[in-house]
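> curious how this folds, go ahead:
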Amino acid sequence: MTQLTYYLKHEGMRTETNYGQLNISADEAYGFRPYQLMVSSIAGCSLSVFRKILDKQRVAYEDVIVTANVTRNEEEANRIEKVHLHFVVKGRYLKEDKLHKSLQTSQKHCSMVQSVKNSIEIEETLECIPLSL
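Here you go, the predicted structure:
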């Protein structure tokens, strides 16, 4: 079990991590907004697992970028309804069908995606950009 302690501040809250202090606030001027942390957790986990799979399969890529587009419902406390993750993989000798399979596998093994799968729709798309020799 992991325990985190949060301290209330006038502008929001803070917690200490191994990497330093994390400030959370409804006002971006004072820290990360909670929805930004949620989306970052989903995107970061998904990208991390995808990278591990690509590395394990010895896929030669030069860069992987993920963009997150978020759909929120203002009528229900501005809740996150959908996160669309668009992956762009750049490299030589890329096999798009293999990358799609790897992305599907990563979704099954990403703890953050699995944690929200019945409450937030997660859509993942992939684009390959071949680099010339």
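> CA atoms for contacts and neighbours, from now on please.
Noted.
> so where does the residue nearest the centre of the chain fall, helix or strand?
What sits nearest the mean C-alpha location of the chain, by C-alpha atoms, centre = their mean, is Ala43, with 0.7 Å. If you go by DSSP states H and E, Ala43 is part of helix 34-56.
> okay, now Phe87: neighbour count?
Using other C-alpha atoms under 10 Å, Phe87 has 21 neighbouring residues.
> how about this one, so we can line them up?
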Amino acid sequence: MECSVKWVDDATFLASTGSGHFVTMEGAADAGGKNRAPRPMELLLAGAGGCSAFDVVTILKRGRHAVTGCEAQLKAERAETDPKVFTRIHYHFIVRGKALKREAVERAVSLSAEKYCSASIMLGKTAEVTHDFEVVED
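Prediction:
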């Protein structure tokens, strides 16, 4: 995996990923940012949420469950001093589907958290990571 990050101006940076995509990032206002793009740590958290939500959907689909939607809502706390690593991250999944079994969703969330989601497992080295979920019938 490769990535290149280039300084654009002020506190703005442009990342170019190995898969050929671009993401703009910007530092906070107190560091010269102008609130034109997400902060790098926000993208880190978003990536963990995307990784885990992808796992949950994939696991449910492979089990032939009629999943129609999945949203991961993450709340994180950071250390007050440098390095300001994440110290707590809570994932709340809202999983939609037709006749989805609660046990199947619980299993998918657990498998993602404990086995498949590299991002959250890596962040779990510095943060207390918790999960919960709700199932919504379509």
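> let me see the TM-score of these two.
Remark: TM-score between the superposed chains equals 0.85 [TM-score structural alignment, normalised by the length of the first structure]; 130 aligned residues with a C-alpha RMSD of 1.8 Å.
> which residue lines up with Glu80 of the second structure in the first structure?
Pairing criterion TM-score structural alignment: the partner of Glu80 of the second structure within the first structure is identified as Glu74.
> okay, now its match: neighbour count?
The number of residues packed near Glu74 of the first structure is 9, by other C-alpha under 10 Å.
> equivalent analysis for Thr24 of the second structure, please.
Neighbourhood size, Thr24 of the second structure [other C-alpha under 10 Å]: 19.
> how much does the one helix or strand it maps to stray from the first structure?
According to DSSP H and E, Thr24 of the second structure maps onto strand 22-26. When the first structure is superposed, strand 22-26 of the second structure averages 1.8 Å from its matched positions, counting by mean C-alpha distance after the TM-score superposition for the first structure.
> rewinding a little: the residue nearest to the centre of the first structure contacts Phe87, doesn't it?
No - using C-alpha atoms under 8 Å, Ala43 of the first structure makes no contact with Phe87, being 9.9 Å away.
> and for these two, which residues touch both?
Val66 (C-alpha atoms under 8 Å, 6 or more residues apart in numbering).
> residues touching whatever residue of the second structure lines up with Leu54 of the first structure, list them.
In the second structure, the residue paired with Leu54 of the first structure is Leu60, using TM-score structural alignment. By C-alpha under 8 Å, 6+ apart, the contact list for Leu60 of the second structure reads 66-67, 104-105, 108.
> let's see it at 10 Å
Shown in contact with Leu60 of the second structure (C-alpha atoms under 10 Å, 6 or more residues apart in numbering): 66-67, 100, 104-105, 107-109.
> from those residues, list the buried ones, please.
66-67, 100, 105, 108-109 (16 or more other C-alpha atoms under 10 Å).
> out of these, flag the one nearest to Leu45 of the second structure.
Nearest to Leu45 of the second structure, judged by C-alpha to C-alpha, of those is Val109 at 16.9 Å.
> the closest one: what secondary structure?
Following DSSP: H, G, I helix; E, B strand; the rest coil, we place Val109 of the second structure in the helix state.
> same check on the one 4 residues further on?
Three-state call for Ala113 of the second structure (three-state DSSP): helix.
> thought it was touching His90?
No - Ala113 of the second structure is beyond contact range of His90, at 11.3 Å (criterion: C-alpha atoms under 10 Å).
> what do these two both touch?
Jointly contacting Ala113 of the second structure and His90 under the rule C-alpha under 10 Å, 6+ apart are 129-131.
> turn these into TSV, columns for secondary structure.
Shown next, in TSV, are these (three-state DSSP):
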residue	secondary structure
Val129	strand
Thr130	strand
His131	strand
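> who wins for neighbours among the residues you listed?
Among these, the one with the most neighbours (other C-alpha under 10 Å) is Val129, at 18 neighbours.
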